[in-house]
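Undergrad: Following is a predicted model, sequence given first.
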Amino acid sequence: MMDLSAYFDDSGSDFGKRDLVFAGLVNRDDSWEQFSVAWSAALAKPPSIEYLKMAEANGLRGQFAGWTRDVRDQKLESLVEVLDRFRPPWTYDVSIGRTEYERHVSPVSPRGLSTPYFVITFGAVSAVARHLASEGVSKPVRFIFDEQNGVDTDIALFLDYMLENLDSDSRELVKRPVGYGDDKHNLPLQVADMLAWHIRWQREDREDPTIMRRAEYIRSKTHIEMPIPAEMIRRWGTAFSQALPILETLKTKGEWQRLRTVAERSKRAGFTPPHADDPVEALANIRAAWDKFRGSS
């Protein structure tokens, strides 16, 4: 099997549960290369755009400023045709309700977990790895996410630790380190943005038959969904609110940065703290182990 890469982007809603959707596509690297050439040509075809962002397309702003809806839809259809020519065998989406998360988790969580991006990024990696392992895939997958300020640093530090919660077959499918890119220049991230936006829109039950049809079409035949249940989010909030005092100081930016610094040192030294299935216990283990490492180094 050729090398595989997974590209993920996010789309967030401002309505209801305010769902955050991470959606991604996995394909062979040679197919991604051919796709990028064809996608670039489709972007440049008149009326041309430099890049695709669905928020701009939907609002007729940015690259789509001054366009009519009909011309916009024709442009999107031409891009969907490119996706169809190089259709990935697998697509995925992981979603979480930001309203629930900000109500139950953000006020009581450590600094690095005050937004759901860290949790949902690991959820996406986990979903892909577990599914492909079940399909008998043995080639490690390279993961590329749209850039998120600060999250990339935390993921780089804690990913190895979090992956210990996966079974060995799934864990071996994750090529490290996880990468981040600019979706204006990394073309497969633009189709991930298209997928995430359409999935979120569809789940909001918007009555637009063109969008609903396109949402179904751009999914691969094998599409894996992993919604994070509201009851799980509430359990996290309860667990953090009852957490050991060892977690309390991690709510400040300075203390979280100091934890990052010690984590980087210990990681370079080959030290990995004991893992745990519960996120609060896991973070407590990290903090206690790294404090011990710091004290002995």
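TA: Nice, I can see it. Residues are numbered from 1 along each chain as shown.

Undergrad: From here on, just use CA atoms for contacts and neighbour counts.
TA: Fine.

Undergrad: which ones are touching Leu173?
TA: Applying Cα atoms under 8 Å, 6 or more residues apart in numbering, one finds that Leu173 lies in contact with 129, 132-133, 138-141.

Undergrad: Just put these in TSV and tack on secondary structure and neighbour count.
TA: Supplementary listing: these in TSV, determined by DSSP: H, G, I helix; E, B strand; the rest coil; neighbours: other Cα atoms under 10 Å:
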residue	secondary structure	neighbour count
Ala129	helix	23
Leu132	helix	19
Ala133	helix	19
Ser138	coil	13
Lys139	coil	16
Pro140	coil	19
Val141	strand	25
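
Undergrad: ok, so of these, who is nearest Lys75?
TA: Set against Lys75, the nearest of the contacts of Leu173 by Cα to Cα is Val141 (31.1 Å).

Undergrad: That closest one and Leu187, how far apart?
TA: Shown here: Val141 relative to Leu187, a distance of 18 Å by Cα to Cα, to the nearest Å.

Undergrad: check which helix or strand covers the residue nearest the centre of the chain.
TA: The centre of the chain sits closest to Thr121, judged by Cα atoms, centre = their mean, with a distance of 4.0 Å. In this structure, Thr121 sits in helix 117-134 according to DSSP states H and E.

Undergrad: Repeat that for Phe22.
TA: In this structure, Phe22 is located in strand 19-28 according to DSSP H and E.

Undergrad: putting a second one here so we can go through both:
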Amino acid sequence: MIVLVCYLDDSGKDPQNPITTIAGYIAREDAWQKFEAEVEPYFAERQVSILHAKELHDTDGQFKGWTRLQKQAFVARISQVSGRHLMMGLSMSALKGSYEEHAGYRASGTPARRTVTPYTFCFQVIVDWILRDIRIGRAVHTEGVALILECGHENNPQAEEEFGYVREHYGLQNVLWSISFVPKSNCRAIQLADVLAFYSRRDGVGLLKAKEEGSATYETDTMVKIICESLPHRGFVATGFHDRPPA
């Protein structure tokens, strides 16, 4: 049986980051297989074994010596492949301080239980979008979806608990198939989610800074523009619970 698979990763869990982000992509299993096969030659050509977004941004590790244009071109090629095979990108960011002050705020329709962390809040919103977005919701409810997150995050048990609660509470056993955790080295799909999460968080921080400075304009991060050019994305940045509307 072919089901949909949503790969998710996070960014901003370290204390100095004001924003936590969870982001990733959803597609059918066979589409992910085509994506992996088509994108692999680009990694081989550039001798990239594992795509770590922070290393890419910092021009470190395997990306040492790369120019800005080389980094942007590499991401652009991967994004063009994603546009041919994937259904949608999703990213949710929450301002940590404001979230703690407004812990009662929740995604519409979710049960009135205490959300423990901004990470779990972002996860809840992503699941809500997967179930409700008109661009993918019908396919999700017809075919079912499996969620795959990067392993190692201290709040992954909370995400797993939330997934199980929503699945049982709303009778979605035939819709929310499973949740599992894989290392970054497992596949290009989880590495792609890492890139979206990292640059979405940076974009959220930029938006927050512009808001704090009272700026009437804000320039979206160039890498975010490249990532979002070939594929529909739904993104949300909660900065003090004043929203930038979803794309």
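TA: In hand now; what should we look at? What you see is a predicted model; the values in this text were computed from it and never measured.

Undergrad: Any idea what the TM-score is?
TA: After superposition, the two chains reach a TM-score (TM-score structural alignment, normalised by the length of structure 2) of 0.72; 219 aligned residues with a Cα RMSD of 3.4 Å.

Undergrad: Remind me what the strand holding Phe22 of structure 1 packs against, helices and strands.
TA: Packing contacts for strand 19-28 of structure 1, counted by 3 or more Cα pairs under 8 Å, 6 or more residues apart in numbering; DSSP states H and E, involve strand 4-12, strand 90-97, helix 98-104, helix 117-134, helix 187-203.

Undergrad: would you turn these into CSV with distance to Ile228 of structure 1?
TA: As requested, those are exported to CSV (distance: least, Cα to Cα, whole Å):
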stretch, distance to Ile228 of structure 1
strand 4-12, 15
strand 90-97, 5
helix 98-104, 10
helix 117-134, 9
helix 187-203, 14
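
Undergrad: one step back: name the residues that touch the helix or strand just after the strand holding Phe22 of structure 1?
TA: Scanning forward in sequence from strand 19-28 of structure 1 by DSSP H and E, the next helix or strand is helix 29-44. Contacts of helix 29-44 of structure 1 from elsewhere in the structure, counted by Cα under 8 Å, 6+ apart, are 2-5, 49-52, 78-79, 82-83, 86, 187-188.

Undergrad: Could you identify the pair within these that is furthest apart?
TA: Largest separation among the contacts of helix 29-44 of structure 1 by Cα to Cα: Met2 and Ile49, giving 31.5 Å.

Undergrad: Which helix or which strand is home to the equivalent of Glu160 of structure 2 over in structure 1?
TA: Residue correspondence to structure 1 (TM-score structural alignment): Glu160 of structure 2 is matched to Ala156. Ala156 of structure 1 belongs to helix 151-163 when assigned by DSSP H and E.

Undergrad: I'd like to know which elements the helix or strand just after that helix is packed against.
TA: Sequence-wise, the next helix or strand beyond helix 151-163 of structure 1 is helix 168-171, with elements assigned using DSSP H and E. With contacts defined as 3+ Cα pairs under 8 Å, 6+ apart, the secondary structure elements packing on helix 168-171 of structure 1 are helix 117-134.

Undergrad: The helix or strand just after the helix it packs on vs structure 2, average distance?
TA: Scanning forward in sequence from helix 117-134 of structure 1 by DSSP H and E, the next helix or strand is strand 141-146. After superposition onto structure 2, strand 141-146 of structure 1 lies on average 0.7 Å away from the residues it aligns with, using mean Cα distance after the TM-score superposition for structure 1.

Undergrad: ok so, going back, tell me which of Met2 and Ile49 of structure 1 has more neighbours.
TA: In terms of neighbours (other Cα atoms under 10 Å), Ile49 is the more surrounded of Met2 of structure 1 and Ile49; the figures are 15 against 10.

Undergrad: Now for the more buried one: which residues touch it?
TA: Counting by Cα under 8 Å, 6+ apart, Ile49 of structure 1 touches 43, 63-64.

Undergrad: Out of the residues you listed, grab the one that's most surrounded.
TA: Most crowded among the contacts of Ile49 of structure 1, counting by other Cα under 10 Å, is Phe64 at 23 neighbours.

Undergrad: Surely it is in contact with Lys53?
TA: No - taking contacts as Cα atoms under 8 Å, Phe64 of structure 1 lies outside contact range of Lys53: 9.5 Å.

Undergrad: what comes up buried for stretch 27-37 of structure 1?
TA: For stretch 27-37 of structure 1, burial by neighbour count (16 or more other Cα atoms under 10 Å) applies to 27-29, 31-32, 35-36.

Undergrad: I misspoke; the intended subject was stretch 176-183 of structure 2.
TA: When burial is assessed from 16+ other Cα under 10 Å, stretch 176-183 of structure 2 yields the following buried residues: 176-179, 181.

Undergrad: now, which of those residues lie within strands?
TA: Among the buried residues of stretch 176-183 of structure 2, the ones falling in strands (DSSP state E) are 176-179, 181.

Undergrad: Which single one of those is nearest to Asp58 of structure 2?
TA: Distance ranking of those against Asp58 of structure 2, using Cα to Cα, places Phe181 first at 26.2 Å.

Undergrad: which residue lines up with that closest one in structure 1?
TA: That one, Phe181 of structure 2, aligns with Tyr180 by TM-score structural alignment.
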